[in-house]
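[1] Got a predicted model here, sequence first, then my questions.
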Amino acid sequence: MKKLFSLLFIVLIITVSNCTDIPENNDPILGIWTRTDFISEDSKSSSTTKEEWIFNDVYLGRYQRYTDNTLTFYTDFKWSNENDSYTITYTGTDIEEVTVSLEVSNEPETLALENGAVFATRE
């Protein structure tokens, strides 16, 4: 009798686990977005700062900053989508929350700030 209950319990677990469905996030912001700034300190020296946002499908992401191809800072962030605006929140840092909108009509696609300035472009 114990074997029968064990077998039924295993079948029940397999059936329940196969019935659960993980919703798929196909948001168009998913992927890697970058912004590169060239800083010229004087006529002889300059440096390049590249910022990178990697958006994943569970409303989280990774922000990375490179100076002259060397990783200088990174942190995780949360993102949310409401009324075609995306809010990026960097928890545990001094970086301020940013709200951007996706501009798909541009080539390459861009994330624009509320004032229309380009925040980042799709890599």
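    Looks like it arrived, so ask away.
[2] hey, let's count contacts and neighbours off CA atoms from now on
    OK.
[3] Now the closest residue to residue 113 other than its chain neighbours: which helix or strand?
    With sequence-adjacent residues excluded and distances taken as C-alpha to C-alpha, 6 or more residues apart in numbering, residue 113 is closest to residue 100, at 4.6 Å. Per DSSP states H and E: residue 100 is located in strand 98-103.
[4] and the comparison structure, right after this:
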Amino acid sequence: MKKLFSLLAILAIIFSANCSRIEENNDPIIGIWSTAQASTDETVSKNASRKEWIFNDVYLGRYHEMNGNEITLKTDFQWSQEDGIYTVEYRGLEGKPTHVVTIQKTKNGVLLQKQDGNALAVRE
């Protein structure tokens, strides 16, 4: 019986020592990015639109579109990075194109820039 417990203890030590650790992802895209379009008319300011991307460290995220205080679209997305170029895919959402962006630092802050040179979002 002592040999069985010793064997189990040794196996427990071996299995716990071999557990792999989750790699920490410190990618600069992780966080909240947004873009907003405000109305110039004070009476229509309730209709200001906002888009928000929340990137997390497991290459997934959440996308929101809001008009005023109402969420009009909410979906998940998957992102990947290769050589500083990020691809954001909205799987299962028809009509939403895949975005290919890079991170650019400007005097006004940090932004996600599309391949055509237009800004997609700024870091909050």
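    Perfect, I can see it now. Since the model is a prediction, treat every value here as computed from it, not as a measurement.
[5] care to give me the TM-score?
    In this superposition the chains share a TM-score of 0.85, using TM-score structural alignment, normalised by the length of the first structure; 120 aligned residues with a C-alpha RMSD of 1.9 Å.
[6] mean deviation (superposed) between the next helix or strand after the strand holding residue 100 of the first structure and the second structure, please.
    Tracing the chain past strand 98-103 of the first structure, the next element assigned as helix or strand by DSSP H and E is strand 110-113. Strand 110-113 of the first structure: mean distance to aligned residues in the second structure after superposition is 0.9 Å, counting by mean C-alpha distance after the TM-score superposition for the first structure.
[7] Could you tell me where strand 110-113 of the first structure falls in the second structure?
    On the second structure, the counterpart of strand 110-113 of the first structure by TM-score structural alignment is residues 111-114.
[8] can you pull out the helices in the second structure?
    Assigned by DSSP state H, the second structure shows helices spanning 2-17.
[9] Could you tell me the angle between the biggest strand by length in the second structure and strand 99-106?
    Secondary structure of the second structure read by DSSP state E shows that its longest strand is strand 70-82. Per axes from the mean of the first three to the mean of the last three C-alpha atoms, to 10 degrees, the angle that strand 70-82 of the second structure makes with strand 99-106 is 90 degrees.
[10] that older thread, show residues contacting the match of strand 110-113 of the first structure.
    Applying C-alpha atoms under 8 Å, 6 or more residues apart in numbering, the external contacts of stretch 111-114 of the second structure come out as 99, 100, 101, 102, 103, 104, 105, 119, 120, 121, 122, 123.
[11] isn't the last one right next to residue 106, touching?
    No - using C-alpha atoms under 8 Å, residue 123 of the second structure and residue 106 do not qualify as a contacting pair, with a distance of 11.3 Å.
[12] more crowded one of the two?
    When neighbours are counted by other C-alpha atoms under 10 Å, residue 123 comes out ahead of the other of residue 123 of the second structure and residue 106, with 17 against 8.
[13] what residues are up against that one?
    Contacts for residue 123 of the second structure were tallied using C-alpha under 8 Å, 6+ apart; they are 31, 32, 33, 34, 109, 110, 111, 112.
[14] go on, residue 65 of the first structure?
    With contact taken as C-alpha under 8 Å, 6+ apart, residue 65 of the first structure is in contact with 49, 50, 51, 52, 71, 72, 73, 74.
[15] from those, which two are the most distant?
    Between any two of these, the greatest separation by C-alpha to C-alpha is 13.1 Å, found for 49 and 74.
[16] Could you check which of those two has the larger neighbour count?
    Neighbours of residue 49 of the first structure and residue 74, each counted by other C-alpha under 10 Å, are more numerous for residue 49; the result is 17 against 14.
[17] I am finished for the moment; much appreciated.
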